[in-house]
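# The sequence and its predicted three-dimensional model are supplied below.
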Amino acid sequence: MSDSSGSQDATFVKTGKGFDRDMNYVPDRITKVVDGSPRTPEHGPVEGELWPVEAGRYRLVAAKACPWANRAIIVRHLLGLEDVISLGTPGPTHDQRSWTFDLDPDGRDPVLGIERLQEAYFKRFPDYPRGITVPAIVEESTGLLVTNDFPWITHDLSFEWREHHREGAPDLWPADLREEMEEVMQRVFTEVNNGVYRCGFAGSQEAYEEAYDRLWTAMDWLEERLSSRRYLMGEQITEADVRLFTTLARFDAVYHGHFKCNRQKLAEMPALWGYARDLYQTPGFGETIDFDQIKEHYYVVHTEINPTGVVPQGPDPAVWLEPHGRG
């Protein structure tokens, strides 16, 4: 089973312990370099098999409910890869076995023809021991899982698929900002993206309070940083913004109450709230957010935290369209 992040245990909360995310993913990558040619530093390390960049060959499977999958949907849209890499969208809830395509006719992905993403995993790795996570990239012709390594998926959409980007696509990894950006993204990941899960899945009061303090230290840091710049790295949108946005979009609807991250609502932090609405109103961001699916996923799947399965009606999503004043 996976949580919306890709945790690999059917039980998320370990009594008396903190939440520890399993970061072991299928390390294969889709790259321009597959024949042993010299690689530049921007390609990054190679740990798995390499698959060739080829338009029309792959399908991105990414549930809109999941923040980590939502990243890939946004980056695909921003770079104009919609006609190059197809998109399959599982429904917002899943059982202990797998994400399912219950939003599609007959409950099957219309391209892959499968009911469960698990089928693509097992076709490649019959004894796959971990959770069936999204995002995942599947080869359309064979139905084989290629990779589910979510940080590298979006990285490679920027670097390896560059020849297929739309004209005028943003540079989400500007060379002059890359070193600092990596540091910012690492802190955002450990303290915020994953920090809300540490709060929500804490198995003791001590673990929760430690996670809570770490999260809000980082949120205060972000509030201060965004008080003097429009985006995380300055005046242009980068992958760092994509990675933070998907957590902020879920904050008041899910993390504030469901995960007990309740010192403040996002809407009560002026810089972060204005920044989040600024991104939401930017083409490629807001249209990827489905608040109904997001709430249904967390409140229905996480039965240990919400055993009744009751899904809250609020907050009103219309507030995301209010003027942000950051232009």
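Great, that's in hand. Computed from a predicted model, the values in this text were never measured in an experiment. Numbers count the residues shown, from 1 in each chain.
# drop to CA atoms for contacts and neighbour counts, all remaining ones
Noted.
# by contact count, what packs against the biggest helix by length in the chain?
Assignment by DSSP state H gives helix 205-225 as the longest helix of the chain. With contacts defined as 3 or more C-alpha pairs under 8 Å, 6 or more residues apart in numbering; DSSP states H and E, the packing partners of helix 205-225 are helix 195-200, helix 270-280.
# Tell me what angle the helix or strand just after it forms with helix 270-280.
Downstream of helix 205-225, the next assigned helix or strand under DSSP states H and E is helix 239-248. Per axes from the mean of the first three to the mean of the last three C-alpha atoms, to 10 degrees, the angle that helix 239-248 makes with helix 270-280 is 100 degrees.
# ok and helix 239-248 relative to helix 205-225, angle-wise?
130 degrees.
# ok, back up a step: mind putting the helices and strands packed on helix 205-225 in JSON lines, mean neighbour count and distance to residue 23 included?
Converted to JSON lines, the helices and strands packed on helix 205-225 look like this (neighbours: other C-alpha atoms under 10 Å; distance: least, C-alpha to C-alpha, whole Å):
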{"stretch": "helix 195-200", "mean neighbour count": "26", "distance to residue 23": "14"}
{"stretch": "helix 270-280", "mean neighbour count": "22", "distance to residue 23": "27"}
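# what would the ones you listed look like in a markdown table with distance to residue 97?
Shown next, in a markdown table, are these (distance: least, C-alpha to C-alpha, whole Å):
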| stretch | distance to residue 97 |
| --- | --- |
| helix 195-200 | 21 |
| helix 270-280 | 33 |
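# I'd like to know which of those is closest to residue 254.
Minimum separation from residue 254 across the helices and strands packed on helix 205-225 (C-alpha to C-alpha) falls at helix 195-200, 9.9 Å.
# How far away from the center of its chain is the longest helix of the chain?
With C-alpha atoms, centre = their mean, to the nearest Å as the basis, helix 205-225 stands 20 Å off its chain's centre.
# buried ones in that helix?
207-208, 211-216, 218-219, 222-223, 225 (16 or more other C-alpha atoms under 10 Å).
# Can you tell me which of the residues you listed is nearest residue 168?
Here the nearest of these to residue 168, counting by C-alpha to C-alpha, is residue 225; it sits at 27.7 Å.
# let's bring in a second model and compare:
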Amino acid sequence: MSNEDADSGTESSGGYVTTGEEFVRDTNYIDNRITRDGIGPEGETFPVEPDRYRLIVARACPWANRAIIVRRLLGLESVLSMGMCGPTHDSDSWTFDLDPDGVDPVLGIPRLKDAYLKRYPDYPRGITVPAIVDIPTGAVVTNEFRQMTLDFSTEWVEHHREGAPDLYPEQRREEIDDVIDVIFKDVNNGVYRCGFAGDQRAYDTAYDRLFERLDQLSDRLREQRYLVSDTITEADVRLFTTLVRFDPVYHGHFKCNRSTLSAMPVLWAYARDLFQTPGFGDTVDFTQIKQHYYMVHTDINPTAIVPRGPDLSNWRSPHHREELGGRPFGDGTPPPPPRDGEVVPAGQGA
């Protein structure tokens, strides 16, 4: 892994910071898409088909967490199975530590890298989650996390559950795209630019940019319940997965310590509102999140000690955001409880 692939696992274990350099994320992913017509580049076809693909995630990873949330909100569980890697990875790949004998029960592989190499024998980049694997061939289809959840909303429509929300409404897509672009650059990736900064200048620049954006988002959310409309959209999913990791990880581990999330009243109430919404907080495994960051990033935390705090019970405290109005699922309904095998273990959530 180059240090650009911050949540993958290649190169030397724990090597994420390059002294004297700003952190720059490698955004060159496998960009195939699974679409209704299945037409892709170079004659490759990946049509939407029930039970053909497997979504591989790790609860620890924020990029994968949003795929878990969107799959759940849209009700794709019955047509798109999900495999879970453990919270830590070795220097080579994410691994299926949580499964019996360390092997994914559907794909029959111990390492996610095996699916990448099945398609590209000399694959040179980081082994990242989320990834979608073609079950019949055992080969990875895509790891392009930015497009993946949008396609869940737009290309898998025929398989959405009854009452699924419209997370990417056509009439608001331009605005949603603008919002998720700045969230990615300044917040989602901004915390990594702080945590993996190779010198003081790079850190200071990233720190200022992060908190300036968080202040702007706070102002945006002061009088409206959600980021783009009066319902939850893709933009909210993307901001949530960073906010929910802020106090347990980013504040201390990544030195994003101007203030905790719980000391930013608007964003703290907004994050709790989403956390208490079915499909959000019930996908969050705080134990795995802390294990991943503190145990894998050993150049930042060489002892690999996982902190016992902070107290997370306050995620269930009243937020009063409902006073702003809004309809979380629009004309839709909340998703049912998580399926057996996909429930966060007791004591690992909030």
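On my side now, so go ahead. Computed from a prediction, not measured in an experiment: that's the story for all the values here.
# overall similarity of the pair, as a TM-score.
In this superposition the chains share a TM-score of 0.94, using TM-score structural alignment, normalised by the length of the first structure; 318 aligned residues with a C-alpha RMSD of 1.6 Å.
# hmm, back to that, can the buried residues of helix 205-225 of the first structure go into JSON lines with extra columns for distance to residue 280 of the first structure?
Formatted as JSON lines, these follow (distance: C-alpha to C-alpha, whole Å):
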{"residue": "207", "distance to residue 280 of the first structure": "32"}
{"residue": "208", "distance to residue 280 of the first structure": "30"}
{"residue": "211", "distance to residue 280 of the first structure": "27"}
{"residue": "212", "distance to residue 280 of the first structure": "26"}
{"residue": "213", "distance to residue 280 of the first structure": "27"}
{"residue": "214", "distance to residue 280 of the first structure": "26"}
{"residue": "215", "distance to residue 280 of the first structure": "22"}
{"residue": "216", "distance to residue 280 of the first structure": "22"}
{"residue": "218", "distance to residue 280 of the first structure": "21"}
{"residue": "219", "distance to residue 280 of the first structure": "19"}
{"residue": "222", "distance to residue 280 of the first structure": "17"}
{"residue": "223", "distance to residue 280 of the first structure": "17"}
{"residue": "225", "distance to residue 280 of the first structure": "19"}
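# quick one: the helices in the stretch 51-200 of the second structure?
Using DSSP state H, counting those that start in this stretch, the helices found in the stretch 51-200 of the second structure span residues 62-74, 113-119, 145-154, 173-183, 190-195, 200-221.
# In the first structure, which residues correspond to the third one?
On the basis of TM-score structural alignment, helix 145-154 of the second structure is assigned to residues 150-159 in the first structure.
# likewise the fourth one?
Aligned by TM-score structural alignment, helix 173-183 of the second structure corresponds to residues 178-188 of the first structure.
# just the longest one next, same as before
Following TM-score structural alignment, the partner segment of helix 200-221 of the second structure in the first structure covers residues 205-226.
# Stretch 100-110 of the second structure too?
The aligned range for stretch 100-110 of the second structure is 105-115, by TM-score structural alignment.
# what comes into contact with the matching stretch?
Residues outside stretch 105-115 of the first structure that contact it (C-alpha atoms under 8 Å, 6 or more residues apart in numbering): 88, 100-102, 104, 116, 140, 143.
# So which of these is the closest to residue 152 of the first structure?
Taking the contacts of stretch 105-115 of the first structure together and measuring to residue 152 of the first structure by C-alpha to C-alpha, the closest member is residue 88, at 18.7 Å.
# residue in the second structure matching the closest one?
By TM-score structural alignment, residue 88 of the first structure lines up with residue 83.
# Distance check, the nearest residue to that match once chain neighbours are set aside against residue 117 of the second structure.
The shortest distance from residue 83 of the second structure to any non-neighbouring residue, by C-alpha to C-alpha, 6 or more residues apart in numbering, is to residue 56 (4.8 Å). According to C-alpha to C-alpha, to the nearest Å, residue 56 of the second structure stands 15 Å off from residue 117 of the second structure.
# Comparing the two, which shows the higher neighbour count?
residue 56 (25 against 16; other C-alpha atoms under 10 Å).
# and the more buried one, what is it in contact with?
Residue 56 of the second structure is in contact with 82-85, 129-133, counting by C-alpha under 8 Å, 6+ apart.
# For it, what is the corresponding residue in the first structure?
Match for residue 56 of the second structure (TM-score structural alignment): residue 61.
# What about the equivalent of residue 13 of the first structure over in the second structure, how many residues nearby?
Under the alignment (TM-score structural alignment), residue 13 of the first structure pairs with residue 17 of the second structure. When neighbours are counted by other C-alpha under 10 Å, residue 17 of the second structure registers 22.
# so what's the closest residue to residue 17 of the second structure other than its chain neighbours up against?
Nearest non-adjacent residue to residue 17 of the second structure, counting by C-alpha to C-alpha, 6+ apart: residue 196, 5.0 Å away. Counting by C-alpha under 8 Å, 6+ apart, residue 196 of the second structure touches 16-18, 22-23, 254.
# I'd like to know which of those residues are part of helices.
Judged by DSSP H, the subset of the contacts of residue 196 of the second structure located in helices is empty.
# Need those residues in TSV (columns: distance to residue 227 of the second structure).
Listed next are the contacts of residue 196 of the second structure as TSV, based on distance: C-alpha to C-alpha, whole Å:
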residue	distance to residue 227 of the second structure
16	32
17	33
18	35
22	29
23	28
254	25
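# out of those residues, which are buried?
16-17, 22-23, 254.
# Can you tell me which of the residues you listed lies closest to residue 310 of the second structure?
Of these, the one sitting nearest to residue 310 of the second structure (C-alpha to C-alpha) turns out to be residue 254, at 15.0 Å.
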